[in-house]
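In: Fold the following.
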Amino acid sequence: TLYHYPLTHTRNALKSNNIELPTQRAKLVNSYYHGTSPFPLSDLTLGKALQQTVEKYPDRECLVFCENDQRLTFSEFMIEVDKLAAGLLKLGLKQGDRIGIWGPSTRDWVVTQFATGRIGLILVNVNPAYQTSEMEYALRKVGCKAIISDVTYKTQNYYDMIRETSPEIDFCQEGQLKSHRSSCLENFIMMGEKHFPGTYRFSDVMNAGGPKEIAQVHNCQSSLQMDDPINIQFTSGTTGHPKGATLTHHNIINNALLIGNRIGFDDDHDRVLCQVPLYHCFGMVAGTLCMAVYGQTMVFAVAGYDPAASVRTLIAENCTTIFGTPTMYIDVCSHAESINAKFTGLTKGVMAGSPCPIEVIHRVDRVLGTKVQVAYGSTETSPVTCFMFRNDPDEKRTTTVGKALANTENRIVDVAGKIVPVNTAGEVQSRGYCVMVGYWNDKEKTAEAIDDQGWYHTGDIGEMDEEGYVRVIGRIKDMIIRGGENVYPTEVEDFLHTHPKIDDVQVIGLPDKRLGEEVAAWIRVKEGEKLTEKEIKEYCKGKISHFKIPKYIKFVTDFPITVTRKVQKFKMREEHSKELGL
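Out: Alright, predicted model coming up:
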């Protein structure tokens, strides 16, 4: 039997769960930990969760976009959401249809996220950095019937790329596209006020619905179910075509509730600077969904990412919480230090998206005045499976990714799939409400990722201690095997971050005819400082094992990164190997 618990009841139950005392459990022997909870999971859909929060905080500021000074209260936001939902119904879209969203973090993006959820459309997040072929593959893979797109972003001209895949758009009426290459696509909706041939303007769709369609939007709330798919997010695709991880209302609503609980959103009204992009699970779930279920104010400095704008916004908007990847935090700290910025209201920070070096966490605490909480997970798990408690001791907070969220199981297994003893390295696996339905239209890849017992295989190497804290060592595919010795890049990176002149560092393995692989380090030096290869190697001697000391050192001003500021190590390997003729 599924019980309906109002969101307010769930929030109250959550309040007792954001602090866990170390004495509550016996010490673990094997690397298995289940995050228990005193309350049931919520069965709310996205639309109902938002509606409850709007009724509770109608006049509270909900969204702030500083770049163009746009501000919305929860009641104003709800009106826009339902207007767009009604307009999409007027176009003939119905529950279960897939609709793409392509562009950076804007007001229209967030309105689209909740409007599609209100009427049961499945939102397909298209990476803003995708080129024509990648965009076309994603839309065709999931059979998108419509796409809402920005016009341009940075060097991207989205409309030109759309015309390249669907040249018929030049000669068709709005909503009547018959694309030879993307047969499902019928509707293109462009943000902004400029009208493009064959497309609807976003504002026109917002105004297309009438009382009949608004009534349909409200009626949809009783027919949608928690296990209905709501979102498809494409993985990075660094080892082939990207895969469309399919998530339900139940997946992401509950993950947002549990994330917010660990941060402390049920105790305070926070103003959150969200630096991570909305197309990514971090921004969409920890960001705007936490906004919707907790009534927090979500602040965006710019549509993309700019550390100087982040620093200005933290001060001007009196933000109390900041979200970002390690690279983003490094950039923000560097800029804050250069202008001696002070942040009087900032107390909370969430760091996730890639390995979080100990020295970076200490630096963020010192420069920003926060007590950073590290989160861990993947798109396929909605995304967070492990997270720090606010009262965790610094030793745990800086060296682990925390414990399992409530209602989530984590384990560490060997190559045979057997659970290993505590403090033993193996693959991190997760199970629970958070695991995706599967990869859209790809049973083979789904079966590789989720086994018959429901465990999601992360591909990460980690260890679990006696209390259930998980330490992520690195990606299985990134592990360097040098002459039979295993070298984990994260371990070497953490050590090199202790050098006072190093701003950021990334470690990779390069091919070697004798040893199989050699260690290479790409290093970004702090502004105004100088370093040599000899200094780096001397710094390492006697402090880390000789086989971990980088043979190759490259000084850089930047790293190849994704839109979410994740470093693309495969590109580093390709470039460095080519330079060295390996």
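
In: can we go C-alpha only for contacts and neighbour counts from here?
Out: OK.

In: Can you show me the helices along the stretch 351-500 of the chain?
Out: Taking DSSP state H, counting those that start in this stretch as the criterion, the stretch 351-500 of the chain carries its helices at 358-368, 394-399, 443-449, 489-496.

In: I'd like the structure of this one too, to check against the first:
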Amino acid sequence: MSLPLANPQTIPAALALSARRHAQQIAIDDGELKLSYAELERLSSNAGRALLALGLEPGERVAIWAPNGHHWLVAALGSLMAGAVLVPLSTRLKGGEAADILRRSGARVLFSVGEFLGSYYPDLLAGQPLDDLEQTIVLESARDGECTWQGFLDLAEQVPDEVLSQRMASLDGDSLSDLMFTSGTTGYPKGVLCAHGQNLRLFDNWGEIVGLQAGDRYLIVNPFFHSFGFKAGWLAALIRGATILPQRTFDAEAVLRRVEQDRVSFLPGPPALYSAMLDHPRRADFDLSSLRVAVTGAASVPPVLVQRMSEELGFASVVTAYGLTESCGLATVCRPGDDALTVASTCGRPLDGIEVRCVDAKGNPLPAGEPGEVLIRGYNLMKGYFNDLQASQEVVDAQGWLHTGDVGVLDERGYLRITDRLKDMFIVGGFNCYPAEVERLLMEHPAVAQAAVVGIADERQGEVGKAYVILRPGASLAADELIAWSRARMANYKVPRSVQFVAVLPLNAAGKVLKGELRAQ
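Out: Take a look at the predicted model:
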């Protein structure tokens, strides 16, 4: 294959460049299996040639329904080499939900895990009408009669290297790379289309800002089917020449053990990941001295959590960021040298080439310090929703601004603080109450590990807040004590009227609290 340009415009070209720069560097460390960058390129090329042997045409969709692991990565990179559009499927989906996305995306090929989390995934699709799906490859523990991973790779012998090289040469920065369906926690999931060039530019910049570097050992707990695990995960690692350590599921003790055994230096994740590590009863038994960089982000990242991550987990750098699927997963990030208060209280400022503003209900820009809906404009915006022009036009206005549905505040420096989701806001006696603000305050209580607040119906006030709270190990706290503590620290309308202590909060695969499930309770 020809050498890639210094500034690759496609993900296969970025892989080729890393394979030249870091040929013998370990690209994937997946337990007993370790692949160098040169080996990763070779194996991915085989997967790409095998897809061409199946007759895959440029722009056709290939779906992956599997947990984090080397199979996922090789299947994804091979698909991109073959000019396919990648459709990652959440391993949390039930059979009917997965079938719906497969149908709507028109996926021709599916890479599926076999046995995982007590289910045999191909069986979950039994009886589902999938007219476009022509081939399913079972990555692990395939049953008799099914196409195995090795059987699939053997097809590569039918296609010369030159044919795959020609396919890759036909791609450019505007070629579509992925079709990611929104989580669906707030409504019908929509398919978000993004392109090679914008993903590479965005996450090369992100990697440079947060300090991801060649030789870093990056434990990717965030699922590969989510932007955080895909784009800020293995794609950023591939661009920068870091070692990818896939983690199939999140378990606090398993992560602590891997940090010690695998000398993990780079560990992004949602706030819930770090809270679980901090509050694990055996945390002190593990050597976490290799940890260097943490990147997190959510509507609620309390300052006390950032402080504890530095002091108790030993991170030299804790960075917050913000984005959504429709912005390729990223819009703002903190910068090296930002003070601790900035990191704890904001999610940074826009990356170069990206604009952010906050607007009122009529769309008018608001001055610094005034909360409003967050709008984003720049090269990072999606190419549109798949087969849904109307929805695309509803969320991206005529001036090119993406309406996020998030509520935020910009300070004088252009740093953004997300206060909540518009849909999560509830009104207490005429006052707008943003749950994330209340959650941040509740988590300042020394006994509180995590908190989630939702609005519930109230005859007098219309709605009031209810808090679901996880206590720190060994802590004791009564509901009326926490309510009294809150009254001394926040406006009356923000104080939760009731508190329920729970062992866990319902989370989606990205670590976000499922507020809908809490409201349903």
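
In: So after superposing, what's the score?
Out: The TM-score (TM-score structural alignment, normalised by the length of structure 2) is 0.96; 518 aligned residues with a C-alpha RMSD of 1.7 Å.

In: one step back: what's the closest of the helices of the stretch 351-500 of structure 1 to residue 414 of structure 1?
Out: Taking C-alpha to C-alpha, helix 443-449 is the member of the helices of the stretch 351-500 of structure 1 nearest to residue 414 of structure 1, at 15.8 Å.

In: in the superposed pair, what's the mean gap between that closest one and structure 2?
Out: By mean C-alpha distance after the TM-score superposition for structure 1, the fitted helix 443-449 of structure 1 averages 1.3 Å away from its aligned residues in structure 2.

In: Which residues does that helix contact?
Out: Identification of contacts with helix 443-449 of structure 1 by C-alpha atoms under 8 Å, 6 or more residues apart in numbering yields 438-439, 456-458.

In: Pull up the aligned stretch in structure 2 for that helix.
Out: Aligned by TM-score structural alignment, helix 443-449 of structure 1 corresponds to residues 389-395 of structure 2.

In: repeat for stretch 317-331 of structure 1
Out: Under TM-score structural alignment, stretch 317-331 of structure 1 corresponds to residues 262-276 of structure 2.

In: tell me the contacts of residue 327 of structure 2?
Out: Residues near residue 327 of structure 2 by C-alpha under 8 Å, 6+ apart: 376, 380-382.

In: If we use 6 Å, what do you get?
Out: Contacts for residue 327 of structure 2 (C-alpha atoms under 6 Å, 6 or more residues apart in numbering) come out as 380-382.

In: Can you mark which positions in stretch 506-521 of structure 2 are buried?
Out: Residues of stretch 506-521 of structure 2 classed as buried: 509-513, 515, 518 (neighbour count, 16 or more other C-alpha atoms under 10 Å).

In: so how far is the first residue of that stretch from its last?
Out: Using C-alpha to C-alpha, to the nearest Å, one end of stretch 506-521 of structure 2 lies 11 Å from the other.

In: contacting residues around it?
Out: Under C-alpha under 6 Å, 6+ apart, the answer for stretch 506-521 of structure 2 is residue 270.

In: Same question for stretch 300-314 of structure 2.
Out: By C-alpha under 6 Å, 6+ apart, stretch 300-314 of structure 2 touches 344, 436, 440.

In: which strands and helices sit next to the host helix or strand of residue 177 of structure 2?
Out: For residue 177 of structure 2, the host element (DSSP states H and E) is strand 176-181. Packing partners of strand 176-181 of structure 2 (3 or more C-alpha pairs under 6 Å, 6 or more residues apart in numbering; DSSP states H and E): strand 85-88, strand 191-195.
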